[in-house]
Every structure is written in structure tokens, then in C-alpha cells.
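# Sequence plus the predicted model coming up.
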Amino acid sequence: MLNTSDGNGNSPQDPVSVNVGGEVYTTTLDTLTRCRDSMLGAMFTGQIPLLRDRRGNFFIDRDGKVFRYILNYLRSNSLDLPEGFKELELLKREADFFQIRPLLDEIRRHETGGGTASCRAAMLNVSTESEMRVLHFNLKRGPENYELRSCAVRVYVATVFCTSRVVLELLCARFSYVARDGPVLPQPSTARQNCLRLEWVPCPDELPRDQHQKHGFRELRTESGTDLRDSRAFMEELLRVALCEGFRVDSVFPDPSDILNCSALRFVRY
């Protein structure tokens, strides 16, 4: 059964997971309420009761595929559509349902040829690296019985640079760190414009979870809930996003024939 947020006594808290027609998006309250006078803003400021699905996500019975463009518009105040986008009428209908008037104005400008197509050109670079570390920890066997153990963990780092801030924020929404209080979305660097740095450490079976957290390590997972066990899994998810956003692969290092196991990858979009 679906439950209203009022029935559960729970109000939305960051990060917010929203199930729109079966597509689950993770974002923030600030993004969802960016247009306070919209229906979407009213939903997440307590003016309109919300439903929850069986997993606790807020549920909205609308088209989930095009909602991504609505969400990205709220994040960046820019309408960024893929080349050859054929569902503009559907997007306009959804924007009208949510009563996001600035987006409706932007769609109308796009229809008349005054949209943001000139801003589509972008470059996306990603590099990955990893290193092994050996941890020593005490494993409690009894009240006063401790056993010294050692365990190897691999630390993965991915550095992403994109000239499109919209695409960078989209990537942030596709990954999340695993934390005790719920998923934590990564954020672009404040020091380096258009740069995102992700660092994660998968927890080996022989390492207790509390020791993993004690050393400040974090696991990373995709929007669909898949844990990233290595850099190959990260590259696979990145490819999905980049190709869906109209990018094409420009260069692969070191082996162009083994794209998922590469250490550096560059995309371009014209």
C-alpha cells in the first residue's frame, strides 16, 4: 500500500528520493522547491500531501523519463536536451502539470529556435587510479581477548572534468556514498570549477564494517543501488550517462580496444 508522508509522520529530508512513474531520482529539497509557486514546490513544502512507494520513496504518478530534464532544469536553470530530442510536447505537458512557468517559457523559446542548442558543445574528461593499502586492526574475541588482524583494501579515485555544469550535476545525482544515515550525494569541487572527485573503498568480506567506517572509508553505489566494486563498474556507469547525453568517445588511454579498463577517457559533444 502507498502511504502519505503525513500518515507516516515523516517530512522530506535531504537527500530526497522521488519515484516518478517508476523512475527513481535522488536530489535535494532545495532543487525540488526551486520554483516555490509551482505544483512541484507545493508538493515538497507540505502544501500538497505526498505518497510513498513500498521502499519509502516519494511517489508521483507522472512520466518518469522526461522528469530528468525537469530536474536538471531546476538544478541549473538551463534546458539541456540531447540532440534529436523528440518528446518536446511531452516535456511541455509535464512542465505544465508541475506548473514550472520558467521552464515552459524556455521550452517555447526552444520551439521557435531560440533555445540553448548553442550551449550543447561540451567536453568530458575522466581519469581513474587505485592503490592497495594494508590495514591492521584488533578483532574482539571476548571481553579481554583481542586478535591482531591485517587486511588489504583497494582505494579507488575518479576525477571528472566537464565543461557543462549541467552534465556534472547529473553525474553527481547518479552516484551516492553509503552512510549510516542514508545515501550522501557527491558534490562538485568548490575550488576547481566543473570538477568532481570521487573516492571510494569497497569493503572486503574479511574486514568488519565498523573497522571500514572507523578508517573513514566510504563505499560508492549507482542510482540503481549497485555497489561499485572497481573502476570498471564506474566507467560502465559513466558511459551510460555520457552516451545518453549525446557525447561520443574521443580518446581512450592506454588501450582503445579495452574501454572499460582504461585509466583515462575523453568525450566530446558538438
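All right, it came through fine. Numbering: from 1, shown residues only.
# For the rest of this, base every contact and every neighbour count on C-alpha atoms.
Noted.
# who touches the residue lying closest to Arg269 once chain neighbours are set aside in this structure?
Distances taken as Cα to Cα, 6 or more residues apart in numbering put Phe247 closest to Arg269, at 4.6 Å, once the chain neighbours are dropped. Shown in contact with Phe247 (Cα atoms under 8 Å, 6 or more residues apart in numbering): Phe267, Val268, Arg269, Tyr270.
# let's see it at 7 Å
The contact partners of Phe247, taken as Cα atoms under 7 Å, 6 or more residues apart in numbering, are Phe267, Val268, Arg269.
# Any idea how many residues pack against the last one?
Spelled out, it's Arg269. By other Cα atoms under 10 Å, 18 other residues sit near Arg269.
# one step back: so can I have CSV of the contacts of Phe247 showing secondary structure and distance to Cys203?
As requested, the contacts of Phe247 are exported to CSV (DSSP: H, G, I helix; E, B strand; the rest coil; distance: Cα to Cα, whole Å):
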residue, secondary structure, distance to Cys203
Phe267, strand, 31
Val268, strand, 34
Arg269, strand, 36
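# In addition, the following structure is provided for comparison:
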Amino acid sequence: ITKPPFVSTAGPQSLQDPVSVNVGGEVYVTTLDTLTRCRDSMLGAMFTGQMKDRHGNFFIDRDGRVFRYVLNYLRSNSLDLPEGFAELPLLKREADFFQIRPLLEEIQRRESGLAPGGPSGRGAMLNVDTESHVRTLHFNLKRGPDNYELCSCSVHVHTATVFCTARVFVDLLCSRFAYRGQEGTAAPRPRDGSRNYLHLEWAPCPQELPRDQHQKHGFRELHGEAGTELSDLRAFVEELLRVALAEGFRVDSVFPDSSDILNCRSLRFVRY
């Protein structure tokens, strides 16, 4: 990246001394300590020496209006934007130019809706619908050479359909759950065409069913973050609650019995 033109001046200066910074015609008064807060950033590198323009101001040829938010972030380590702020892409470009990575990460979180001040604020809605059905499976069980027995067993197939207005939360769920089947371990993926939807389907392997038969019929188990197998919908809802509550969601409604959340068929969360 080509740095803005500077004119060198001599003389040491304290990090706490006030300095004037001319950013695209907007003049700010701050300290070198603030400007070099992120020392591995482009902005920090610009102020490692005493470089000033002919008027005695440090000069940076960038957008002066949004630089106030960059500067305030360095002062307070908090990104405070006015309500209805419509220049987040521009601020992101400036944060990327100055290579202030913590600020850039915060802006990316806001764009995704996970942090306060995102496109829809922090507010988000999460709906989860669950269902189970029993499938009778017939299979041949080898008892010995040329000795096969026709067997049958019941396999409980569970499904969960998740919708969240914050797409990043769906991505988070994909990283917390894992399928295990014939192809090994794989992370779930959002539904094609929309990152707001996630459909899960899994079937624990019954004790009377050989695992190779379980996998042969295309069944997959579902595991949680700690690798624990989610043997039924109750275990799934418990794992989902743990993740959702940690991300600031609160239970809004439970169907059919609000007093029995772990055995619900439909669950709605909200985050304000």
C-alpha cells in the first residue's frame, strides 16, 4: 500500500502530547498513544516517526468524516455508531486500509447481525421445529457360513428444521454439530439457497442393529460440541438451548407444553 505523502520534522514528542491529524480535510486533536494503540496496524506504522505536513498537522489522505469512528474506537476500544448509521461499508474499508484488525472484526460481526448495531441491530429471531418417526428396517444377519437370518428392528429418525434471521448463528450451529456415518464425520450445512435455514436429520443406531447395516441404509448419527451422541430430540434441544442462550437468545414460546421444553415440537427464541 502506498503511504500518504508526509514531510519530516525533527524533535522528539511524548506519546501523551496533543497532536493534530488532518484526515481528508477534517482536523482531529488526539495523542500519539491513541494513534498507535494497535501497533501492528497501518495507522500505527504511520505514526512511529515524526511526520507532518507543511501546516504542522499529521496528514492522511483518507475520508475525514468516518475517521472519527476509527479514532473513537482506538480511544475507548468500543465501536459507538449513531442510530441509522449508513456508512458501515465505508468504515469497513477504512478499517481495512489502516489494518486495525480488532475494529475490522467488530464491523464484520455487525454486518452479520451477531453484534449490537448490525443490519437489524442485535435483535434476531430463532425458530426450531422438531419431529420424530419410526422406521421399520429389515436386514439379513449372518449367523454363520451360508446361514443368514432375516431380522427387523425399529429405527427412530429425528429431524430438526432451524430458521434464524441472524445467518451467522446458523453457521455457528453448523460448527457445533457433527454427523457421523458411512462417509466419516461431516459438519451440517445450511439449506441450499439460504444460509438462514438448517435442516438436520439423524438416526441413532439401535443396539440390535449392526453398525454396518445402519450405515449401509444411509443413516447418520448426530453429535454435539463435546462429541456426545444426541440419542433423541430431548438431547438435541438441550444442546441447542446451551448454544442459543450463550449467544444472548431467550425462549419466547414452547409448543405444545411450555413447562416441558425438552420435549417440545416447536420452539421460538428472540434476542433483543
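Cool, got the structure. Everything quoted here is computed from the prediction, not taken from an experiment.
# Just send the contacts of Phe247 of the first structure back as CSV, with distance to Ala233 of the first structure too.
Shown next, in CSV, are those (distance: Cα to Cα, whole Å):
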residue, distance to Ala233 of the first structure
Phe267, 18
Val268, 21
Arg269, 23
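# Val153 of the first structure: which of those residues is nearest?
Taking Cα to Cα as the measure, Val153 of the first structure sits nearest to Phe267 out of these, at 30.6 Å.
# Isn't the closest one up against Asp250?
Yes: contact criterion Cα atoms under 7 Å: Phe267 of the first structure and Asp250 qualify, at 5.1 Å.
# Of these two, give the one with the bigger neighbour count.
Set Phe267 of the first structure next to Asp250 and count neighbours by other Cα under 10 Å: Phe267 wins out with 20 against 13.
# Can you find the partner of the more buried one in the second structure?
Phe267 of the first structure maps onto Phe269 in the second structure, with residues paired by TM-score structural alignment.
# show me the contacts for that match.
Met125, Leu126, Asn127, Phe249, Arg250, Val251, Asp252.
# how many neighbours does the fifth one have?
Translated: Arg250 of the second structure. Arg250 of the second structure, neighbours per other Cα under 10 Å, totals 17.
# May I have the residues that are in contact with it?
Arg250 of the second structure touches Phe269, Val270, Arg271, counting by Cα under 7 Å, 6+ apart.
# out of those residues, which one sits closest to Pro116 of the second structure?
Arg271 (10.6 Å).
# sorry, back to before: show me the contacts of Phe269 of the second structure that map onto helices.
With DSSP state H as the criterion, helices contain none of the contacts of Phe269 of the second structure.
# which of the residues you listed does the first structure keep?
Compared against the first structure with both residues aligned by TM-score structural alignment, their matches' Cα atoms under 7 Å, the contacts of Phe269 of the second structure retain Met125, Leu126, Asn127, Phe249, Arg250, Val251, Asp252.
# mind checking the SS state of Ala233 of the first structure?
helix (DSSP: H, G, I helix; E, B strand; the rest coil).
# so who does the equivalent of it over in the second structure touch?
Correspondence of Ala233 of the first structure to the second structure, assessed by TM-score structural alignment: Ala235. By Cα under 7 Å, 6+ apart, the contact set of Ala235 of the second structure is empty.
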